[in-house]
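> the sequence isn't on hand, but the structure is:
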């Protein structure tokens, strides 16, 4: 089984609010169609969910956020998810929309719900879920990042491989020279985040990838704007950063 996160910087133009990158979605969908094993897809919010999260000052910490903001974030993520589903469908997949509330209760993951997602993937369909604004309880809500979802799913299903498709080639040891870190270990990599990203940016991805790799699953950071690199990672070759 392959678990892949499609970064918001791949499927949207993060410099332009509410702007999808449909050609990029199609390119990734075509590559994933060639996988000969079950696939589960998680995607980020990019210039949709993240944009509104910033506008309404919403974060991963559960709080009593503006109800209007919660509704706006959720509606924008549904719109973006529909575009991802449409792209997958027209490129030969049988996508199955899996809202994060199907496997989350408050801020805790439901192993039963995640195992069911695994069964759906094994049936020939492609579960698709995404980062979202979720109910926490006691009138509180929070932002659940797609990166965190990757860890929740990986801990239960133990996929063969996890791929984070980014807008960069991987981690850099230095942003100025853009020297790529081939294998993440004790080396301190250069980590950057955009102002729009309220879920932790690259730092969050590194933390989640490290947690997943400690569970025994290899994790690749690859450039999702170069879809061939996703195919290479699936096949055991890669151009990016490896966590293991």
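Received, thanks. All of these numbers come straight from a predicted model, not from anything done at the bench.
> C-alpha only now, for contacts and for neighbours.
Fine.
> list of residues touching stretch 18-38?
Defining contact as CA atoms under 8 Å, 6 or more residues apart in numbering, one finds that stretch 18-38 is touched by 1-2, 10-13, 47-48, 51, 80, 83-84, 87-88, 91-93, 121-122, 124, 126, 224-225, 227-228, 230-231, 234.
> for PyMOL, what selects the buried ones among the residues you listed?
Selecting in PyMOL just the buried members of the contacts of stretch 18-38, where the criterion is 16 or more other CA atoms under 10 Å, is done with this command:
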select buried, resi 1+2+10+11+12+13+47+48+51+80+83+84+87+88+91+93+121+122+126+224+225+227+228+230+231+234
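> which members of the contacts of stretch 18-38 occur in helices, if any?
Counting by DSSP state H, the part of these found in helices is 10-11, 47-48, 51, 80, 83-84, 87-88, 121-122, 228, 230-231, 234.
> these two touch, right, residue 230 and residue 165?
Yes. Under the criterion of CA atoms under 8 Å, residue 230 is in contact with residue 165, at a separation of 7.4 Å.
> what segments of the chain are strands?
2-6, 39-43, 95-97, 104-105, 108-109, 126-130, 132-137, 140-144, 161-166, 172-174, 179-180, 218-223, 240-243 (DSSP state E).
> and those strands as CSV, adding distance to residue 194?
Below are the strands of the chain laid out as CSV (distance: least, CA to CA, whole Å):
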stretch, distance to residue 194
strand 2-6, 17
strand 39-43, 17
strand 95-97, 28
strand 104-105, 27
strand 108-109, 27
strand 126-130, 19
strand 132-137, 18
strand 140-144, 17
strand 161-166, 13
strand 172-174, 16
strand 179-180, 19
strand 218-223, 17
strand 240-243, 20
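> here's the one I want to compare it with:
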């Protein structure tokens, strides 16, 4: 598989690797194995971020963490997403990817729901030494709210900006972003966003972080502050992850203009 001299960030959505209808966490391990095998041939610098799916959203909703601080809820939610991360990282290593867990709870501080600081020194060293950091949506400490839910979709642009990533792929359970006729929109920019935002939906399961619209908004904001184009594509399709990592532009491209 082709390598990339810059940093590639690959997001795998919670809807791809878990049953988001479950209330207690159910991982699609066969899908994770397939995706891990598609990743295993990539030789460039890679960061993986995965969604929480049914390992985080139901728990956060149960304890109303988006509304206020709850100590037990923070622990339960973090432990749930950490359990999914353990599965993902374990399978990646089984398939030959030298993956290492990086839990946002342990290195991130938010302010009113947005990342204000994340320690990246260890991630930089991991990339230099050929390791693959694997982050995820998580509950993190918040200077204003006590705790916040930080989605993988918020982690991506922060990492991309701070580490100057060159390529971003957001693997979802849909063939990109659809218009009102169910056709994939090839490109979304700040120029056409207002006319299509009404078509962009949420999530099929419990999601406390904004679903597809949340993804688009985060990637659009990234496009405004950098020259990075992001691609939202269907990671449930066999070969799509490897196609993205091979340099193909698939799904919906999101950029500033």
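Happy to help now that I have it. Bear in mind that the values here come from a model prediction, so they are computed numbers and not experimental data.
> if we can go back for a sec, overlap in contacts, residue 230 and residue 165 of structure 1.
With the criterion set as CA under 8 Å, 6+ apart, the overlap between the contacts of residue 230 of structure 1 and residue 165 is 222, 223, 224.
> quick one: contacts for the alignment partner in structure 2 of the last one?
Per TM-score structural alignment, the equivalent position to residue 224 of structure 1 in structure 2 is residue 235. Taking CA under 8 Å, 6+ apart as the definition of contact, the neighbours of residue 235 of structure 2 are 12, 16, 171, 172, 173, 174, 241.
> what's the counterpart of the third one in structure 1?
Put plainly, it is residue 171 of structure 2. Per TM-score structural alignment, the equivalent position to residue 171 of structure 2 in structure 1 is residue 165.
> so what's the residue count around that match?
29 (other CA atoms under 10 Å).
> right, and it touches residue 228 too?
No. With contacts counted by CA under 8 Å, residue 165 of structure 1 stays clear of residue 228, the gap being 11.2 Å.
> tell me the spacing between the residue in structure 1 sticking out farthest from the centre and residue 113 of structure 1.
For structure 1, the C-alpha lying farthest from the average C-alpha position belongs to residue 138; by CA atoms, centre = their mean, that distance is 27.6 Å. Using CA to CA, to the nearest Å, one gets 23 Å for the distance from residue 138 of structure 1 to residue 113 of structure 1.
> and residue 130 of structure 1, by the same measure?
Taken as CA to CA, the span from residue 130 of structure 1 to residue 113 of structure 1 is 15 Å.
> ok, the two, which is more surrounded?
More neighbours sit around residue 130 than around the other of residue 130 of structure 1 and residue 113, counting by other CA under 10 Å; the figures are 27 against 18.
> can I get the shared contacts of residue 230 and residue 165 of structure 1 in a markdown table including distance to residue 188 of structure 1?
As requested, those are exported to a markdown table (distance: CA to CA, whole Å):
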| residue | distance to residue 188 of structure 1 |
| --- | --- |
| 222 | 18 |
| 223 | 20 |
| 224 | 23 |
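> alignment lookup: residue 106 of structure 1 to structure 2.
The criterion is TM-score structural alignment: under it, residue 106 of structure 1 has residue 110 as its aligned partner in structure 2.
> contacting residues for its match?
With contact taken as CA under 8 Å, 6+ apart, residue 110 of structure 2 is in contact with 116, 117, 140, 141, 142, 143, 147, 148.
> over to residue 152 of structure 1?
residue 109.
> and the counterpart of it in structure 2, how far is that from residue 7 of structure 2?
Residue-level alignment of residue 152 of structure 1 against structure 2, with TM-score structural alignment as criterion, gives residue 158. Taking CA to CA as the measure, residue 158 of structure 2 and residue 7 of structure 2 are separated by 13 Å.
> then residue 27 of structure 2?
Residue 27 of structure 2 sits 28 Å away from residue 7 of structure 2 when distances are taken as CA to CA.
> also residue 196 of structure 2?
The span separating residue 196 of structure 2 from residue 7 of structure 2 equals 30 Å under the rule CA to CA.
> structure 1: which residue goes with residue 27 of structure 2?
When structure 1 is aligned by TM-score structural alignment, residue 27 of structure 2 is paired with residue 20.
> how long is stretch 87-100 of structure 1 end to end?
In stretch 87-100 of structure 1, first residue to last residue: 20 Å (CA to CA).
> from the middle of its chain, how far away would that stretch be?
Between the centre of stretch 87-100 of structure 1 and the centre of its host chain there is 15 Å, according to CA atoms, centre = their mean, to the nearest Å.
> with stretch 144-162 of structure 1 instead?
Using CA atoms, centre = their mean, the mean C-alpha position of stretch 144-162 of structure 1 is found 9 Å from that of the whole chain.
> identify each buried residue in it, please.
Neighbour-count burial for stretch 144-162 of structure 1, with 16+ other CA under 10 Å as criterion, is recorded at 144-159, 161-162.
> residues contacting the equivalent of residue 135 of structure 1 over in structure 2?
Taking TM-score structural alignment, residue 135 of structure 1 has residue 141 as its aligned residue in structure 2. Applying CA under 8 Å, 6+ apart, we find residue 141 of structure 2 in contact with 105, 108, 109, 110, 147, 148.
> now residue 5 of structure 1
Under the contact definition (CA under 8 Å, 6+ apart), the residues listed for residue 5 of structure 1 are 41, 42, 43, 44, 146, 147, 150, 162, 163, 164, 165.
> how about a cut-off of 6 Å?
By CA atoms under 6 Å, 6 or more residues apart in numbering, residue 5 of structure 1 lies in contact with 41, 42, 43, 164, 165.
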